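Coordinates only, no sequence provided:
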């Protein structure tokens, strides 16, 4: 019996993985910067 979440295996390129990692890192760094500015009131330069 096949698992329903394992229907097909998609081949993903290294480029696509790296672009995803860069985008996620930038997004989370932006969130951390917003939190820091909220806590200390200073803007990043």
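Done, it's in. Remember, it's a predicted structure, so these values are computed and weren't measured experimentally.

CA atoms for contacts and neighbours, from now on please.
Fine.

Can you tell me which residue is spatially central in this structure?
residue 24 (1.9 Å; CA atoms, centre = their mean).

could you say what helices and strands whichever strand or helix holds that one packs with?
Using DSSP states H and E, residue 24 sits within helix 14-40. Applying 3 or more CA pairs under 8 Å, 6 or more residues apart in numbering; DSSP states H and E, we find helix 14-40 packed against no helix or strand.

Pasting the second one now:
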């Protein structure tokens, strides 16, 4: 059961990472459209 739990957690993490990446791409695209220099929530410029 423990092994399955770990595998599930890994998939959830991968999904979250993927989601973060798509969100970042959306933000970047929005920035390109507005033509403004954009900052990521963590303060780094995209």
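Yep, that arrived. Model, not experiment: these values are computed from the prediction.

TM between them?
For this chain pair, the superposition-based TM-score is 0.63 by TM-score structural alignment, normalised by the length of the first structure; 35 aligned residues with a CA RMSD of 1.9 Å.

how far apart are the helix holding residue 24 of the first structure and its match in the second structure?
Helix 14-40 of the first structure, aligned to the second structure and superposed, deviates on average by 0.4 Å (mean CA distance after the TM-score superposition for the first structure).

which bit of the second structure covers that helix?
The alignment of helix 14-40 of the first structure onto the second structure (TM-score structural alignment) covers residues 5-31.

how about the matching stretch: buried residues?
Across stretch 5-31 of the second structure, burial judged by 16 or more other CA atoms under 10 Å covers 27, 28.

roughly how far is that stretch from the heart of the chain?
4 Å (CA atoms, centre = their mean, to the nearest Å).

got it, and stretch 12-30 of the first structure?
On the basis of CA atoms, centre = their mean, stretch 12-30 of the first structure sits 6 Å off its chain's mean C-alpha point.

What of stretch 25-41 of the first structure?
Distance of stretch 25-41 of the first structure from its chain centroid, counting by CA atoms, centre = their mean, is 14 Å.

List the residues that contact residue 32 of the first structure.
Residues counted as contacts of residue 32 of the first structure (CA atoms under 8 Å, 6 or more residues apart in numbering): none.

Would you quantify the distance from residue 16 of the first structure to residue 39 of the first structure?
Residue 16 of the first structure sits 35 Å away from residue 39 of the first structure when distances are taken as CA to CA, to the nearest Å.

wait, residue 18 of the first structure
Taking CA to CA as the measure, residue 18 of the first structure falls 32 Å from residue 39 of the first structure.
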